[in-house]
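**Q** sequence plus predicted model, see below.
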Amino acid sequence: MPITIPKQLPAGELLKQEKIFVMDEERATSQDIRPLRILVVNLMPQKEKTELQLLRLLGNTPLQVDITFLHTETYVSKNVSKNHLDTFYKTFPQVKNEKFDGMIVTGAPVEQMEFEQVEYWSEMQDILDWAKEHVTSSMHICWGAQAALYHYYGIDKQQLPAKCFGIFDHIVTDPTVNLARGFNDLFPAPHSRHTGVSKEDIEAHDEISILSYSDEVGPFIVLSKDAKNIMITGHLEYDAGTLQEEYDRDSAKGLDIDIPKNYFPNDDATLNPPNTWRSHTHLLFSNWLNYYVYQQTPFEWK
C-alpha cells in the first residue's frame, strides 16, 4: 500500500523513480480506507534529504500511511526554504488537537549542548508530553532518542572521548520481541554522534530495556515496557553515502575527523561505500508500523 504525501513534495518524484508506491492527498481522499497517521518531527538541517530517507522506509509496507511533517516553531532551519516549510510542514499548535497513530522524532545537530540550552527544548518537552495521550507509539532517532530518554526517564547523555562515527555490529538481546522479528543475531548499523547514553543507566531503569547494543558503541535500540517509545541511538535510516557526505564536509572545513570505521572498502575514501544495513532498516520500520502502531492503535480515536 502507498504512503500519502502532499502532491508537490519534491521527494515524491524521487520515490516514484525508485518504484515506491506514492499516493497524493487528492487521490487518497477518494479511497474508503483508514490510513495510519504518522507525524514526523523533522529536526534535521537538510530536511528534504531526511524526508526522502524516511518516506522510502514508511512506504515499504502493506499499510497505507498518511504523513504529516512538523517543524519547530521556536527555531526555523536555515538550510531549507521558507516556502518549503510553509507548503509541506505544520507547527505544533496546528496539530496539538489531533491524534496520530505514530510519531517519528529525528536527530538534530545539537547533541553537544545541554538539553536546556537548545533553543526549542521547551517546545520539544511540550511535544513529548502531548504524545503520551495523542500518539500510539513513537520512534525517536539519535538526538531524538537522547531527548526522549532524558525527558521521560531522567537519563542524561554523556560526552564521548571521540566521535562515534562509522558502521558497527550490534547484538539482539531478545529475538522474540516483535520489533526485532527477522533480525540477524548480529547486524550492522551507522552511527554519527559525539555523545552517548550509559548501558548501566538504562539497565537500572524499570520502564525501559535494551533490545540491541554494540560492545563498541553501547546501547542501540531501547524499548519502553509499554511499547509507547522506541529509542534508536544511531541512524539506520541513512543512505549508503550519508556518512561519506559528513566526512567530506568536515574534512573540507579542516576539522579533525577520523575516517568512518568499517565503512569504506579497505578504508579507502575514494571507493564507494556499500549499504550493509538496508535490510534491517526496512525490518525495523515495518515491524514498528505493524506491531506497535497498526495492531495497537484504535480504529477511531476518541
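**A** Received the coordinates, thanks.
**Q** only C-alpha atoms for contact and neighbour calcs from this point on.
**A** Noted.
**Q** grab the most central residue of this protein for me.
**A** residue 141 (3.9 Å; Cα atoms, centre = their mean).
**Q** which residue packs closest to residue 213, ignoring adjacent ones?
**A** In space, and not counting its chain neighbours, residue 213 is closest to residue 219: 4.2 Å by Cα to Cα, 6 or more residues apart in numbering.
**Q** so who does that neighbour touch?
**A** 197-199, 210, 212-213, 233 (Cα atoms under 8 Å, 6 or more residues apart in numbering).
**Q** the structure to be compared is supplied as follows:
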Amino acid sequence: MPIKLPATLPAYDVLTREGVMVMSEDQAARQDIRPLRIGLLNLMPKKIQTETQFARLIGATPLQIEFSLIRMTDHETKNTAAQHMESFYRPFEEVEATGEKFDGLIITGAPIEHLPFEDVTYWDELTRVFDWTQSHVQSTFGVCWGGMAMIHHFHGVKKHMLDAKLFGCFRHMNLAQESPYLRGFSDDLVMPVSRWTEMRRDEIEAAGLPILLHSDEVGPALVEDPEHRALYVFNHFEYDSGTLNEEYQRDLKSVQVEGAEISVPVNYFPGDDPTQRPPNRWRSHAHLLYGNWINEIYQSTPYDMNAIGA
C-alpha cells in the first residue's frame, strides 16, 4: 500500500520519481480501508527536505499511511515559504482543539541545542504536545533534539554540551537483537550523527530505560520508553546521502562570519575527501527501523481510533 499525500506537496513528485508508492487524497478516498494516521511535528528549518525524508521512510511499508504535517502554533519559520506552510501544515493548537488522534507521531529535531530546554520559545507548547501524546497518540518517535526533549520531559534526563560537534558517520552496536524495533538489524551498523550535545548512557539506564543502539564513540542512539509508548533516536537515520555534505558546506560558509573551526564529517567522504561523492551506508537500516515501528503500531493500535490512549 502507498502513503497518502496531497498531490501538490513537493514530496509527492520526489517520491514518485524514486519509485515510492504514493497516492493522492482522491485516490485514497476510493479505498475501503482505515489507513494508519501518522503525524509529523516538523521543527526543522528546512521543512520540505525534512518532510520528504520522513515520508520516504514511512511510505515504504505495505500499509496505507495518511501523513499529516503539524507545526508549533506561534513559531514562524524563516526558511520555508509561508504559502507552503499555509497549504500543508496545521498548528498544533488546531489539532489539539479538534480532539483527533494519531496512530503515530514523529517529532523532529531542531537546531537549538545550545539553549536550555526551558529557554526555547515554544517549550511550554511542546511539553503540552508531549503530554497530549499520552492520550491521543498510539506511539511517538522523538528524533535528535526532539527525542532529547521528550526524555528530559518525561524522565528528567539531561542533555550535555560537547566541546566539539559530533559530525559524521559512526558505527553503532545492536544491544537488543530481540527487540521488535530492530528486527532484521545486523550486529553493528553505521548511522549519521550531527549534534553538539549528548545523552549519557548511565543517566538513561538510571531512568530505567532500555538502550537499543549504542556507540562507544558517540553514546546512546536509540532508546525505548515503554511507559510512554515512545522511541527516542538521537541521530539521523532519515538523512539523505548528501545531507551531511550540505551541513558541512553551510558550516564552511559560517566560518567566515564566526571564525569557528570546521572539521570534515568523520567516516563520510571516501578517503575524507570532500570532493568525492559520499556513499549511503545507512539507508537499509533506516527503512528497517521505521518499517518495524510502523509494524508495531499496526499490531497494537485499535481499529477504533477513539480508543487510542484509553
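**A** In hand now; what should we look at? All values derive from a computational prediction rather than experimental measurement.
**Q** still contacting in the second structure, which of the contacts of residue 219 of the first structure?
**A** Mapping the contacts of residue 219 of the first structure onto the second structure (both residues aligned by TM-score structural alignment, their matches' Cα atoms under 8 Å) leaves 197-199, 210, 212-213, 233 still in contact.
**Q** the residues you listed into a markdown table, with extra columns for distance to residue 118 of the first structure and neighbour count?
**A** Formatted as a markdown table, those follow (distance: Cα to Cα, whole Å; neighbours: other Cα atoms under 10 Å):
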| residue | distance to residue 118 of the first structure | neighbour count |
| --- | --- | --- |
| 197 | 18 | 22 |
| 198 | 21 | 13 |
| 199 | 25 | 16 |
| 210 | 27 | 19 |
| 212 | 28 | 23 |
| 213 | 28 | 21 |
| 233 | 19 | 28 |
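**Q** among those residues, which ones are in strands?
**A** 210, 212-213 (DSSP state E).
**Q** is it true that residue 163 of the first structure touches residue 191?
**A** No: between residue 163 of the first structure and residue 191 there is no contact under Cα atoms under 8 Å: 9.3 Å.
**Q** show me where the second structure has strands.
**A** So, for the second structure - with DSSP E - the strands run 3-4, 22-23, 36-41, 65-71, 89-91, 102-107, 137-143, 160-174, 188-198, 211-215, 219-225, 230-233.
**Q** tell me the angle of the fourth one relative to strand 102-107?
**A** Angle of strand 65-71 of the second structure versus strand 102-107, following axes from the mean of the first three to the mean of the last three Cα atoms, to 10 degrees, is 50 degrees.
**Q** go on, the longest one?
**A** For strand 160-174 of the second structure and strand 102-107, the angle between their directions (the same axes, to 10 degrees) works out to 130 degrees.
**Q** average gap between strand 160-174 of the second structure and the first structure?
**A** Average distance, strand 160-174 of the second structure versus aligned residues of the first structure after superposition (mean Cα distance after the TM-score superposition for the first structure): 0.6 Å.
**Q** residues making contact with that strand?
**A** 114, 185-199, 212-218, 221, 244, 264-268.
**Q** switch the cut-off to 6 Å
**A** 187-198, 213-215, 265-268 (Cα atoms under 6 Å, 6 or more residues apart in numbering).
**Q** of these, buried ones?
**A** 189-198, 213-215, 265, 267-268 (16 or more other Cα atoms under 10 Å).
**Q** picking up where we left off before, map the residue nearest to residue 213 of the first structure onto the second structure.
**A** Residue correspondence to the second structure (TM-score structural alignment): residue 219 of the first structure is matched to residue 220.
**Q** ditto for residue 62 of the first structure
**A** So, by TM-score structural alignment, residue 62 of the first structure is matched to residue 62.
**Q** what about that match, how many residues nearby?
**A** 14 (other Cα atoms under 10 Å).
**Q** is it true that it touches residue 1?
**A** Yes: Residue 62 of the second structure is within contact range of residue 1, at 4.8 Å (criterion: Cα atoms under 6 Å).
**Q** which bit of the second structure covers the lengthiest helix in the first structure?
**A** The residue-count maximum for a helix in the first structure (DSSP state H) belongs to helix 121-134. Matched against the second structure by TM-score structural alignment, helix 121-134 of the first structure falls on residues 123-136.
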